[in-house]
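Peer 1: coordinates for the following, if possible.
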Amino acid sequence: MQAAKAVQAMDWQAVCDRADLIANSGVVVWLDGDQVAVFYLPDAGEGRVLHAIDNHDPRSGANVLGRGIVGYLQGELVVAAPLYKQHYCFSDGRCLEAPEQGIRVWPVRFNGDRVEIGRV
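Peer 2: Okay, here's the model as predicted:
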């Protein structure tokens, strides 16, 4: 008999409204002491229009990823950090140039016109 896996419920926190977002760009929100960059990418063609990542750039130490440039590199949807231009994948937070510099990726969704970030 296999042990049952514990299922943790996702706790969703409203952080802003749809009207606060800028298409194909990032905005930074505050979530329990963390700066989270929320990107609204309606034209990315990935099936997901919202992405949320840490705003903190581990290489520079600055909170700037929300101002990064979005694009594709090596087949991955990424954000380029503004200072040193390393590329972070929206899918899993890994840095293409230096995997040891990965960032956190947050679950994010629309709930009506509210933008919510998930916490486990």
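Peer 1: alpha carbons only for contacts and neighbour counts from here, please
Peer 2: OK.
Peer 1: all strands of the chain, in order?
Peer 2: 11-17, 25-31, 34-40, 50-54, 69-73, 76-80, 87-89, 105-106, 108-111, 114-119 (DSSP state E).
Peer 1: now show me the structure for the sequence below, then we'll compare the two:
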Amino acid sequence: MAGRPAGERAWTPVCRYADLLPDRGAAALVGHDQVAVFRTFEGGLYAIGNRDPYSGAYVLSRGIVGSRGAEPTVASPMHKQVFSLLTGVSLDDPATAVPTYPIRVTDGTVEVGLDRAA
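Peer 2: Predicted structure coming up:
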């Protein structure tokens, strides 16, 4: 049976880089995961889980993009908890986090990666 070797990353195209507005998010379905994709004003790309762990709603892609110091962040539109776009950790409660995903641009297309299980 042909396919990916176990443990290899699967990349899912989600949109064109030019379609992402700076300091705005977009939601994408990657495998079975809802992912929030962000392009910062400086051009950086980040992908985190779209589910707000405090409310249970899939809304982080609609959050407010900002920063704390040099760290890019998003504030949930529900209760305003702030999450690092680098680590997914809540800056208000470090015991809470959302998943982060690898992200890249290939020929102008933004792709989000998922690791394949062995």
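Peer 1: and residue 99 of the first structure, which of the strands of the first structure is closest to it?
Peer 2: Between residue 99 of the first structure and those, the tightest spacing by Cα to Cα is seen for strand 87-89, at 9.2 Å.
Peer 1: can you find the partner of residue 84 of the second structure in the first structure?
Peer 2: Superposed on the first structure with TM-score structural alignment, residue 84 of the second structure falls opposite residue 89.
Peer 1: quick one, what contacts the closest residue to its match other than its chain neighbours?
Peer 2: Take residue 89 of the first structure and drop its neighbours on the chain: the residue closest to it by Cα to Cα, 6 or more residues apart in numbering is residue 78, 4.4 Å away. If you count contacts by Cα atoms under 8 Å, 6 or more residues apart in numbering, residue 78 of the first structure has them with 70, 71, 72, 87, 88, 89, 90.
Peer 1: turn those residues into CSV, including neighbour count and distance to residue 99 of the first structure.
Peer 2: CSV is the format used below for those (neighbours: other Cα atoms under 10 Å; distance: Cα to Cα, whole Å):
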residue, neighbour count, distance to residue 99 of the first structure
70, 22, 19
71, 15, 18
72, 13, 17
87, 26, 10
88, 29, 9
89, 22, 10
90, 22, 14
